[in-house]
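> Just the structure for this:
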Amino acid sequence: MEDLQKVCNLLTDTLRETRNLRELKKLYYDKSTETVTATFECGGIKIANVAGDSGTAMISDIIKQVV
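As a prediction, the model looks like this:
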């Protein structure tokens, strides 16, 4: 089984290196709701639905829903 929070942690570092998501503070995976909450330095949040996703599908969904 994949550690989806670890995938989020590694993805956070990568996305911070991009122009669009420089202000990304954290990606938090909630197993009970199968969502990822993106928190930004300005205090804003966005929530991505990642229900039933594998690690690679989750990455794609996060990028589509957060950017």
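> From here on, just use CA atoms for contacts and neighbour counts.
Fine.
> quick one, strands of this structure?
24-30, 35-40, 45-49 (DSSP state E).
> Would you do the same for the sequence below? I want to compare the two.
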Amino acid sequence: MEDKQKILDFLLPALQATCNLSDLVSLEYREDRELVYAKFANGNQKIANAACDSGTALIRDVIEQIV
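Now for the predicted structure:
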């Protein structure tokens, strides 16, 4: 099984290097809910559904749902 939090930990700096998501502070995976919580510097938070995702689908879904 893939470590979804580890994938998000690697993804975070790449997203922070973009203009659209430079204010992204953290990505937290909640296994019990299969959700990713994206927290931003201004205090806002967006939630991405990661249910039944593979590692690559997780990356795609997070980007699509938080941008």
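> tm score of chain vs chain?
Counting by TM-score structural alignment, normalised by the length of structure 1, the TM-score of this superposition works out to 0.98. Behind it: 67 aligned residues with a C-alpha RMSD of 0.4 Å.
> one step back: could you redo the strands of structure 1 as JSON lines and give each row mean neighbour count and distance to residue 16 of structure 1?
Written out in JSON lines, the entries for those read as follows (neighbours: other C-alpha atoms under 10 Å; distance: least, C-alpha to C-alpha, whole Å):
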{"stretch": "strand 24-30", "mean neighbour count": "20", "distance to residue 16 of structure 1": "6"}
{"stretch": "strand 35-40", "mean neighbour count": "19", "distance to residue 16 of structure 1": "10"}
{"stretch": "strand 45-49", "mean neighbour count": "16", "distance to residue 16 of structure 1": "15"}
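> Distance to residue 2 of structure 1 added to those strands, as CSV?
Compiled in CSV, the strands of structure 1 are given as follows (distance: least, C-alpha to C-alpha, whole Å):
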stretch, distance to residue 2 of structure 1
strand 24-30, 12
strand 35-40, 15
strand 45-49, 17
